[in-house]
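1. Below is the structure, and that's it, no one-letter string:
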């Protein structure tokens, strides 16, 4: 096997291992635990299974039925400032990784 090919294979395996390690560190979400955390979300996003509170004017998305991984990533992006929304940044800043995982588990299990 050629030297560049070995380097490419090692690099690819390293990337896969790094991704698997990152996923392994994510806490498992507990939908039941989120039930006492969703009140803040419902203020703008509405009650799961119903329309959002501000669908047209503010373009607030529905959370029910979204993929859990997407929801966690979005909350992390708000917390880090990568996504820009003052209210969401403040809310996300108060969430732990477990809170995010719990909320994601709750909303991903709801209907759109």
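-> Everything's here; your move. None of the values given here were measured: they were computed from a predicted structure.
2. Every contact and neighbour count from this point should use C-alpha atoms.
-> OK.
3. how close does residue 17 get to residue 98?
-> The gap separating residue 17 from residue 98 is 23 Å, by C-alpha to C-alpha, to the nearest Å.
4. Over to stretch 48-60 now: how far is its first residue from its last?
-> End-to-end distance for stretch 48-60: 13 Å, by C-alpha to C-alpha.
5. Repeat that for stretch 20-36.
-> In stretch 20-36, first residue to last residue: 31 Å (C-alpha to C-alpha).
6. Against that first model, consider the following:
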């Protein structure tokens, strides 16, 4: 039973993100940009959690979601740490980042920083 509870606590926030995106009344933006893997860089394993809203390339799918492409890696890393700790009080982001460790956050920050910035 404890494993089921842990799974539900970690999986439900991610599922909510996907469902909220699918039920949104706003039309998704289409940037037409594909994610670019810089030489020697592999997409992070957790990219799907972020890409549901921010896009794999860091170009958000909706106007009210921030673009991450081209942001400074240290800024993105600190923002993720702040969301996870509750210093930035956004329950949805806290739930999504709840199961991601520091190494994984750094990989996500580096990935989005390496993407071409939004125009």
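-> Done, it's in. As the structure is a prediction and not an experimental result, all values here were calculated from the model.
7. where does the TM-score land?
-> The TM-score (TM-score structural alignment, normalised by the length of the first structure) is 0.63; 78 aligned residues with a C-alpha RMSD of 1.8 Å.
8. related to what we said a few turns ago, of residue 17 and residue 98 of the first structure, who's got more company?
-> Legend: neighbour count by other C-alpha atoms under 10 Å for residue 17 of the first structure and residue 98, higher for residue 98 (17 against 12).
9. Residue 62 of the second structure versus the residue mapped onto the more buried one from the second structure, what's the distance?
-> Structural alignment places residue 98 of the first structure opposite residue 103 in the second structure (criterion: TM-score structural alignment). Remark: distance between residue 103 of the second structure and residue 62 of the second structure (C-alpha to C-alpha) = 28 Å.
10. and if you look at residue 52 of the second structure?
-> Remark: distance between residue 52 of the second structure and residue 62 of the second structure (C-alpha to C-alpha) = 11 Å.
11. Now for the residue nearest the centre of the first structure: which residues touch it?
-> Taking C-alpha atoms, centre = their mean as the criterion, residue 72 is the residue nearest the geometric centre of the first structure, at 1.3 Å. By C-alpha atoms under 8 Å, 6 or more residues apart in numbering, the residues touching residue 72 of the first structure are 100, 101, 104.
12. Go through the strand or helix carrying the last one and flag the buried ones.
-> Element membership of residue 104 of the first structure, judged by DSSP states H and E, is helix 97-108. Within helix 97-108 of the first structure, the residues that qualify as buried by neighbour count (16 or more other C-alpha atoms under 10 Å) are 98, 99, 100, 101, 102, 103, 104, 105, 106, 107, 108.
13. Quick check: which element contains residue 79 of the second structure?
-> helix 73-85.
14. What range does that helix cover in the first structure?
-> The aligned range for helix 73-85 of the second structure is 68-80, by TM-score structural alignment.
15. what's the mean gap between that stretch and the aligned bit of the second structure?
-> Its aligned residues in the second structure lie a mean 0.4 Å from stretch 68-80 of the first structure after superposition (mean C-alpha distance after the TM-score superposition for the first structure).
16. Off-centre distance for that stretch?
-> Taking C-alpha atoms, centre = their mean, to the nearest Å, one finds the center of stretch 68-80 of the first structure at 4 Å from the center of the full chain.
17. Do you have the helices of the second structure handy? List them.
-> Counting by DSSP state H, one finds helices in the second structure at the ranges 2-22, 47-54, 73-85, 91-97, 102-114.
18. Now do the first one: which elements does it pack against?
-> In this structure, helix 2-22 of the second structure makes packing contacts with helix 47-54, helix 91-97, judged by 3 or more C-alpha pairs under 8 Å, 6 or more residues apart in numbering; DSSP states H and E.
19. can you redo these as JSON lines with mean neighbour count and distance to residue 17 of the second structure?
-> Formatted as JSON lines, those follow (neighbours: other C-alpha atoms under 10 Å; distance: least, C-alpha to C-alpha, whole Å):
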{"stretch": "helix 47-54", "mean neighbour count": "19", "distance to residue 17 of the second structure": "7"}
{"stretch": "helix 91-97", "mean neighbour count": "19", "distance to residue 17 of the second structure": "7"}
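20. Many thanks, have a good one.
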